[in-house]
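*Asks:* heads up, no residue letters with this:
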C-alpha cells in the first residue's frame, strides 16, 4: 500500500457519516473524489453525508444519481455527484461535461472505474471495504488534497480528546485570512472550532523581517487565548476556551450567538453601533498590561502598534492600490513622496492616547446579544492581532465599517456615543482624540484599499473590489481633517480617491 495513504476505520453508519463531514471540510473547488468499493460498501452513504454537511442540512434529500448519472448541488462549493454504474461505454463520459463540472465546483464519482481513463486525475481516491460488520476506508491521492484531509482528521482527533468527537461539523467562516471556523454540534449544544495553523513566514521585505512580523500579525493561537483571558478577566464578553492545542493551532471555544449589527434589510442599526462605541470606551479606561501570563502559564507580549507597523500597512496603497487605480506601479520618487507625507502625519500621533487595540472591531466580529445586559450584550470574537496603540483606531474601525455603508450622520452619532461615555468616565482630551481618530481612519482605510485589491489580484477573490467605493468615501471623510493635509494632497494629486475603470 502507498505509504502516504490513510486508513480510517468506520465502525458503523454514524462513523461513515462523520467521515463524510470530515471530508467536506477538506474539499476545495476543482477537486475530483473517486469513491470506490463493491455494492453496499457505503459509497452512497459517504457521498450523502458529505453533501449534507456541505449544505448544512442533515435532512437534505440526496437521491442516488444511478439513473440520471449526475446530480448537482449549488452549495458553498458547488458539488456534482456522479454515479457511473449504468454507464454503457467510457466514451459516454464526454457527454457529461466533466471539465465544465470541475471548473464550477467539486466532483464526487461513484463507480469511477466504469469511465476507464476518461476521468481527470483524482484529488482523492477513497476505497471502502467491508470488514465483517464494519467498514474500512483507504484514502490516497494528490499530496495537497491528502494534507487537507489529514488536517481535517486531526481536527476530529482534537474534538475527540475534548469530549466532542461525535460532534457534527459544519463550515462557518473562512476566506480572507489563514483562519477558518466551524460549528460543532452535539446534544450538549454548539461550540466553535477555530482552525488557525501556524503559517510559514513570507519572504523578508524589510530589515530581514516578513510582512507578518512587521505588521505584528498573530503567528499562533496563543495571542487569541491570552487576549481572551485578559478581556474576560475585566468582565468583557469574549468566548470561553474549552480546549486548546496551541502547537497545532486548534481551539474549541464558546458560541456567543449570531445576533447581527444589521437590520433584516441589511442596514446598520444605530443602537447597536452606539452600544459598541460605549463598550470601546469601557475598554479604553481600563489599564492593560503589555505582557499576559495565561492560565496555562504561557506568556504573550502584546506588540506595540508602532510606526513600522502603521507604515507597512499604508504601503499597501503603493504596492497594490496605485497600480490598480492608475494602471502602472508608482516610480521610486512617488513612493518617497508618499512615505514623506505619511511620516509627517504619523509624527502627530506622538502624544495620542494609547490602549488595547483589538484591530478589527467592526460588525463581522461583533455579536449582538439582545437578551443580555451591560458588557455581556456585545460578544467579541476576533482579537488575536490585538496591539497596544492609538485608542482611536478601533473607534474608526467601528464608525467606518469596512463591510457596511455607514452614512456620515451615523458615523458622527457613533463617535459622539464614544466621546460621551469617555467624558462621563473622567478627563478626556476630545481635540486630541479627534485628530488621532482622523489619522487612524485614514491609515486603516488606506490599508484596506490595498488589501482588497491584493485579494483580487494575488488571491483571485474579485468579490472584494465591490467594497472599494465605500472605502474611498470613508477615506475622503478622514482626509478632511487639517492634520492630514500632506496625505490628502498626495491622494488627490494622484487621483486615488476617484473611481477607476481598471
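*Replies:* Received, thanks. Note that the structure is predicted; figures quoted are calculated from it, not measured.
*Asks:* only C-alpha atoms for contact and neighbour calcs from this point on.
*Replies:* Fine.
*Asks:* now the farthest one out in the protein, which residue is it?
*Replies:* Centroid-distance maximum for the chain: residue 88 at 45.2 Å, with Cα atoms, centre = their mean.
*Asks:* Other residues contacting stretch 124-136?
*Replies:* 7-12, 31-38, 41-43, 137-142, 145-146 (Cα atoms under 8 Å, 6 or more residues apart in numbering).
*Asks:* Let me know the secondary structure of the residue farthest from the centre of the chain.
*Replies:* Using DSSP: H, G, I helix; E, B strand; the rest coil, the three-state assignment for residue 88 comes out as coil.
*Asks:* Could you double-check that residue 290 lies in contact with residue 354?
*Replies:* No: between residue 290 and residue 354 there is no contact under Cα atoms under 8 Å: 11.7 Å.
*Asks:* who touches both of the two?
*Replies:* The contact lists of residue 290 and residue 354 share residue 388, where a contact means Cα under 8 Å, 6+ apart.
*Asks:* Quick check on those two: which one has the bigger neighbour count.
*Replies:* residue 354 (17 against 14; other Cα atoms under 10 Å).
*Asks:* Give me the nearest residue to residue 356, chain neighbours excluded.
*Replies:* Spatially, and ignoring its direct neighbours in sequence, residue 356 is nearest to residue 388 (4.8 Å; Cα to Cα, 6 or more residues apart in numbering).
*Asks:* Got another one to weigh against that:
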C-alpha cells in the first residue's frame, strides 16, 4: 500500500488548533498520531486542541507529558498522550503500556523518532516544518486512519468554501450507517450541523447478482437526502435548510433544528409529542409527492418503491442474523422456505393499499421537538435519505412502535388515534384497512430490526444494540396479534421466534 501525503499551511496557533480539531473528529480506537517537529513547532498546541475537542471542553487542562511521559484522558475516544523526548530506548514503550493504550484508545506520540520502528505502520505522521512566518503540517500514512484524517481535512476545506473555515467542530452523533454529524459553531451565527455522508459501499451480491443495498433500496449518495429534504420543505415539513452542499464528496452544512427530543427528563416517551408526530404524518399522507426529486442543477433522485423484494429481504434479516444468534446454528432450508411462504401470503394483502412517500425511520432519534413553534412546525424531521414510495402505514408503525424507546400499548393506541382522527378530518379514510396494513408493516419492520440489531453486534462490533431486543420482540407480539396475521403468528410461535432469548 502506497504512503499518501497531505499538506496544510498553518499561519498561526489558531490554525494549528483547528487542525487538532479536524484530527479529533477522525480519531478512532487503535489510531496512532505521530507528531514530529522541533521544539515550539506546534506539536503540543495540536495535541491540546485535539484532546479538548474529544472532551468537548475548551478549558480542559492538558499539560505536556514531558516528565510523566504519558497522560491519559477519558474522552469520547479515550486518548493517551505520549511524550518520548526523555525516552531512553524504544523498548521502554512496553513499560509505559503503549500496546494496551492503543488497544483501549488512541495514541498521540510526540518525538516519535525516538521509537519509530516500534510504532505501527498504520500510524499517521504529522510533521511540522518551518515555512515563512508559519508552519507547514505534512500528514503521511496509509490505511483507514489516514483516509479518515484526509476526509476530515476535506470537510474543513468544505467549511472554508462555505465561509465557515474558522468554525469550531464538535462531534454530534453517528448512526448505524457510515454517516456522522458534527455541530459547528462560528461567532455571530446560530450553530449548524455538518453532515458527513460518504457514498455507500455496496457489499457482495446476495441475491440475483445484486447486493443487499440495491435490493433494499438503501440510499447510495447524499443526493438522495438533498432531493428529499428539498421536496419535504416545499411540502410544509420542517426539515433542515441546506446552507451548503458538496454532492460529490458527500458533505452538507445544515440548519440545526434543535436538541430537544421526544422523551422527558426520565427518558420516557411524551405521549403528546408522539400524537403531534402522527398528525404530521397524516398531513403528509394527504399530499401527492413526486417520485422524481431534484438535488441540484441537472441532478435528480428517483425515489425507489418499497416493493416486495425490498420488504422480503429486510424481513429475512431475522432469519439471516437473529435465528443463528438465538439457536446457535444456521437456519434450516425448511425454516427459510416456510418463513418466505408465510410472508409472501401476508404481503399479498397489500395489493391496492394506500402508498405514499414513506421516510422509513420516522421515530424518536430522527424527530426534534420545538416547543416554541406551533402546528406542524413544532416537529423537526431529520435523516430522510432512505425514503421510499410505500404503504403509508409504515411510518406510523415506525413511530408508534419506536425501536429505541419503549412505547406502552396505551401510548401506541393514543398515537394511532391521533393519526386516524386527522385522516378522517381530511376526508374519506378506511380505518380497518389502515389497521391491517399497520399490523403488516409493524411486523415486517420489527422482524427486520431484530436482524439488524444482531447484525450490528455480530458484524459491526456494536453490542449496545442488543439491549433493545426484548422491546422489539414485544412489538412483534403486538403486531402479530392482528387476525390477518394469524398464520404468520403461528409460524413465529412454532419456531420460538417470539420467546425471550439471551444473545
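*Replies:* Sure, I can see it. Because the structure is predicted, anything quoted here is derived from the model rather than measured.
*Asks:* circling back: the residue nearest to residue 356 of structure 1 and residue 290 touch, don't they?
*Replies:* Yes: applying Cα under 8 Å, one finds residue 388 of structure 1 in contact with residue 290, separated by 7.4 Å.
*Asks:* Between those two, which contacts overlap?
*Replies:* Joint contacts of residue 388 of structure 1 and residue 290 (Cα under 8 Å, 6+ apart) are 302, 303.
*Asks:* Could you say whether the residue nearest to residue 356 of structure 1 sits in a helix, a strand or coil?
*Replies:* strand.
*Asks:* Report the contact partners of it.
*Replies:* 290, 302, 303, 304, 305, 354, 355, 356, 357.
*Asks:* If we use 10 Å, what do you get?
*Replies:* 288-290, 302-306, 354-359 (Cα atoms under 10 Å, 6 or more residues apart in numbering).
*Asks:* now swap in residue 408 of structure 1 and tell me
*Replies:* 399, 400, 414, 473, 474, 477.
*Asks:* Kindly recompute the last result at 8 Å.
*Replies:* No contacts exist for residue 408 of structure 1 under Cα under 8 Å, 6+ apart.
*Asks:* Now residue 72 of structure 2: closest residue in space that isn't a chain neighbour?
*Replies:* residue 80 (4.3 Å).
*Asks:* Helix or strand: which one has that neighbour?
*Replies:* strand 79-83 (DSSP states H and E).
*Asks:* picking that back up, separation between whichever residue in structure 2 pairs up with the residue nearest to residue 356 of structure 1 and residue 307 of structure 2?
*Replies:* By TM-score structural alignment, residue 388 of structure 1 lines up with residue 389 in structure 2. Note on residue 389 of structure 2: its distance to residue 307 of structure 2, by Cα to Cα, to the nearest Å, is 9 Å.
*Asks:* about what we covered before: among the contacts of stretch 124-136 of structure 1, which ones are buried?
*Replies:* By neighbour count, with 16 or more other Cα atoms under 10 Å, these hold 10, 31-37, 41-43, 137-141, 145-146 as buried.
*Asks:* Filter these down to the ones in strands?
*Replies:* 10, 32, 33, 34, 35, 36, 137, 138, 139, 140, 141 (DSSP state E).
*Asks:* Contact partners for the fourth one?
*Replies:* I take that to be residue 34 of structure 1. 108, 109, 110, 111, 112, 122, 124, 125, 126.
*Asks:* Against residue 139 of structure 1, how distant is it?
*Replies:* 10 Å.
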